[in-house]
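*Asks:* predicted structure and sequence below. I'll ask about it afterward.
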Amino acid sequence: MPIAVGLDIGSEAVRAAAVNTGSATPVLRRFAEMPLPPGAVVAGEIADEGAVVEALSALWKRHRLPRKGVVIGIANQRVIVRQVDVPHLEEDELAEALPYQVQDAIPIPVAEALLDYVPMEEFTTPDGDLMLSILVVAAHREMVEGLVRVARRADLQVASVDLQAFGLVRAAFGADLTKDSEGIQGLLDIGATLTQIALTKFGITRFVRIIPTGGSQFTEALMAGASMSREDAEERKRSIGVVPSGTPGGDDEQASLSRILTRTADSLIEEIRGSVNYYLTQAGEHSLQRLIVCGNGARLPHLANRIARALGTRVEPVRVLDNVSVGRVGMTEPQLLDLQPVLPAAVGLALWGSYVVRPRNRFAHLAKDRS
């Protein structure tokens, strides 16, 4: 049975999901995580390779995960995603011509970047030229090579490096990804230090933005605004949350702390709303049909309520376990349900190339190790 392992290297932990992708419905065989020391990964980039190698080695040894078929996700400010219109070419020809076709559209010298693309639509210009709209992924070569190097040092065989947002979409939408829907659907992942937005239509991801703000900013706001330790701020953040939209705040200490969190939330929500509105305007779309939220940062009480009111759309929590079968993972159902907000990245990366992706949708695979 083909088993793929999705690897999510986050700011606070490394997470891995082993998924059997050979059956009609993917089967989650194992999910495990290992905490990282502070500063080992900063805003999605590895700062301490030794610490990450140690965590990966311990994770694989403790949970006996497969060492082959590992798909690593990338998500940081050194990854650029742009829609570009190019002349219609055969796939091999376009792959060869890609650096020349997109060099003016990305802020990275093509010699220093690894490039891939997702084809979207064909169209014809007024002059009769056949064109193709593509979503280009450009990643700094040294950053990707660093990820692969760390995996190899932990004795892992890398099958692919994938844009993490693509994996999030696969896991969050599951078979719905292949259903024809005329509306735009969104995925919002709020991690520890990054927030990712992905918008899809007809099963194809059409827009991705990575915002350098996450759950840790809420913690730091409480630390600065209420003179709290990090531990106390984390605890109060999870218990208090933001002010529900349309609800007047009180005057007690809890209300004061909630207002601090709400100011941080509203700043992030404005970034999210601006990104969504930008895409809708550029694409000539009228509204966002629904938004699925995930990530540890999305656990913040009442945050989904404020996002829904600000964007004027339906907001739903991610339900990865509706899209995969669950094998003998060694966890109880309540444990798995509690982990659902952080499952999508690793599970979706393991689904790279699986049934939930339309055949014409070639997801990014920016570096390979077939040894």
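*Replies:* That came through, no problem.

*Asks:* from here on, just use CA atoms for contacts and neighbour counts.
*Replies:* OK.

*Asks:* check whether the residue of the chain most remote from its centre sits in a helix, strand or coil.
*Replies:* Here the centre of the chain is the reference, and by CA atoms, centre = their mean the most remote residue is Asp127, at 38.8 Å. At Asp127, secondary structure determined by DSSP: H, G, I helix; E, B strand; the rest coil is coil.

*Asks:* relative to Pro87, how far out is it?
*Replies:* 13 Å (CA to CA, to the nearest Å).

*Asks:* go on, Gly10?
*Replies:* 37 Å.

*Asks:* pick out whichever of those two has more residues nearby.
*Replies:* Gly10 (25 against 15; other CA atoms under 10 Å).

*Asks:* take the one below as the second:
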Amino acid sequence: MATLVGLDIGTDGVRAVETTTTARSITVRKAHAIPLDPGVFTGGKVSDPAGLTAALRLLWKYGKFSTKKANLVVGSHPSVVVRGAAIAYLPKKDDRNVFVAETARHTMPVNSETLYLDHHVANVYTSPQVEGPDHTMADIALAGVDRESLDGILNCTIQAGLAPHSVDVTTFALARLVTASTSSSHSIDVLVHIGATTVTVTGILANQFAYQSAMNHFCGQDLTADIAEHFGVPVPEAEQLKVSFTQNQAERFDPFALDPQTIIAQWTTALVREIQSAITEMTQGIGHPVGRIWISGGGSGLPNLAARVSASQPAQVKVTVLDATTWVSNPQRLVSAHVQGQDLTAALAASVQ
């Protein structure tokens, strides 16, 4: 058994989960979350190193984790970019990196020299040639993390007294967790992650990445900004309105209080439409049907989101909220952090990589 701490550093909070894993189960030993003040991150980069360092120290102080070694997961837009690409396939990852670097120059929307690059193989296939031997190719999910952003995060992590063991991006960490319960080798599992600054749609077929799309204009921070503009309130108050409505949707609201229901409902309608469009493009491109849709991230709790995504799909497609508490043998350790509005699923995924 291995004991690891998964550390999710997001723009709105830092979350950590310590687990012990076996072949059959995941046991949560400790878990905690600390919200971040607005302004700690700007444009996906650390703008308040002292604030992030202090939050990480508090996270370990109150979380009482048994080790300072942590597997980091990051996913803030625009500092993290994931794109699909095709490269010549070589069995060893280090050998493929030459092709990955060259492909990134043409694929990434920013200068690839400013990024730390990583990739995961989605599919290996033979490309027939008119002359000469056939080529072995690979479809890959290519991830780039802004060097300045990641260096800033790592510096704060080290200043907080922690020891970064590995770094992954949110999409990859969550997709690995999903592969433990994939539908089948003939249907696609779709992971829709709705974070504070990112919204990604990832297709997984036969435990491999097969599709990646981003729709970051539907991220949580943009919804908060819409609420703030509509009611003329500060962003922190708008965020509290959004979180309160999402967590207490079944309760009767004060009729004299600001009610973001209409804005959130319209936002959800547009988001479901975008998700459906991405899934249609995915199934047409891959040539396989969807088996299950997983929804993760802080935005997964939007009222009726899962039900509306389900209604947009064929009856046989299952839609599930990727709730970290359903994946472990003792979910009560995760509940308190979820009550604070902090989603620990990515931290859990990082702890079992």
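*Replies:* Now that the structure is in, tell me what you want to look at. Since the structure is predicted, the reported quantities are computational estimates derived from the model, not experimental observations.

*Asks:* TM-score of the superposition?
*Replies:* Overlay of the two chains. TM-score (TM-score structural alignment, normalised by the length of structure 2): 0.82; 337 aligned residues with a CA RMSD of 3.2 Å.

*Asks:* got the residue ranges for the helices in the stretch 51-200 of structure 1?
*Replies:* In the stretch 51-200 of structure 1, the helices defined using DSSP state H, counting those that start in this stretch lie at 91-102, 141-153, 164-173.

*Asks:* in TSV, list those helices along with distance to Arg15 of structure 1 and mean neighbour count.
*Replies:* Putting those into TSV (distance: least, CA to CA, whole Å; neighbours: other CA atoms under 10 Å) gives the following:
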stretch	distance to Arg15 of structure 1	mean neighbour count
helix 91-102	32	13
helix 141-153	13	18
helix 164-173	13	27
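
*Asks:* mean shift of the lengthiest helix in structure 2 relative to structure 1?
*Replies:* Ranked by residue count and defined by DSSP state H, the top helix of structure 2 is helix 261-286. With mean CA distance after the TM-score superposition for structure 1, helix 261-286 of structure 2 departs from structure 1 by a mean of 2.5 Å once superposed.

*Asks:* about what we covered before: out of the helices of the stretch 51-200 of structure 1, which gets nearest to Leu280 of structure 1?
*Replies:* Closest to Leu280 of structure 1 of the helices of the stretch 51-200 of structure 1 is helix 164-173 (CA to CA; 18.3 Å).

*Asks:* got a list of contacts for the closest one?
*Replies:* The contact list for helix 164-173 of structure 1 (CA atoms under 8 Å, 6 or more residues apart in numbering) reads 73-75, 177, 187, 189, 196-198, 205, 208, 292, 318-320, 323, 344-352, 356-357, 363.

*Asks:* for stretch 76-96 of structure 1, same thing?
*Replies:* So stretch 76-96 of structure 1 is contacted by 43-45, 101-102, 105-106, 116, 122, 129-140, 143, 194, 206-212 (CA under 8 Å, 6+ apart).

*Asks:* gap between it and the chain center?
*Replies:* 20 Å (CA atoms, centre = their mean, to the nearest Å).

*Asks:* span of that stretch from start to end?
*Replies:* 26 Å.

*Asks:* ditto for stretch 304-323 of structure 2
*Replies:* 15 Å.

*Asks:* what residues sit buried inside that stretch?
*Replies:* Leu305, Ala306, Val309, Ser310, Gln313, Val317, Lys318, Val319, Thr320, Val321, Leu322, Asp323 (16 or more other CA atoms under 10 Å).

*Asks:* do stretch 18-29 of structure 2 as well
*Replies:* For stretch 18-29 of structure 2, by 16+ other CA under 10 Å, it's Glu18, Thr19, Thr20, Thr21, Ile26, Thr27, Val28, Arg29.

*Asks:* can you give me the helices for the stretch 201-350 of structure 1?
*Replies:* 215-226, 230-240, 253-283, 303-311, 333-339, 343-350.

*Asks:* the second one: which residues count as buried?
*Replies:* This points to helix 230-240 of structure 1. Neighbour count says helix 230-240 of structure 1 has Ala233, Glu234, Arg236, Lys237, Ile240 buried, by 16+ other CA under 10 Å.

*Asks:* ok now that helix, how far from the chain's centre?
*Replies:* On CA atoms, centre = their mean, the centre of helix 230-240 of structure 1 falls 25 Å from the chain's centre.

*Asks:* give me the mean deviation of that helix from structure 2.
*Replies:* Mean for helix 230-240 of structure 1 is 5.7 Å (mean CA distance after the TM-score superposition for structure 1).

*Asks:* helices or strands next to that helix in the packing?
*Replies:* If you count contacts as 3 or more CA pairs under 8 Å, 6 or more residues apart in numbering; DSSP states H and E, helix 230-240 of structure 1 packs onto helix 215-226, helix 253-283.

*Asks:* the same query, at a cut-off of 6 Å, please.
*Replies:* helix 215-226 (3 or more CA pairs under 6 Å, 6 or more residues apart in numbering; DSSP states H and E).
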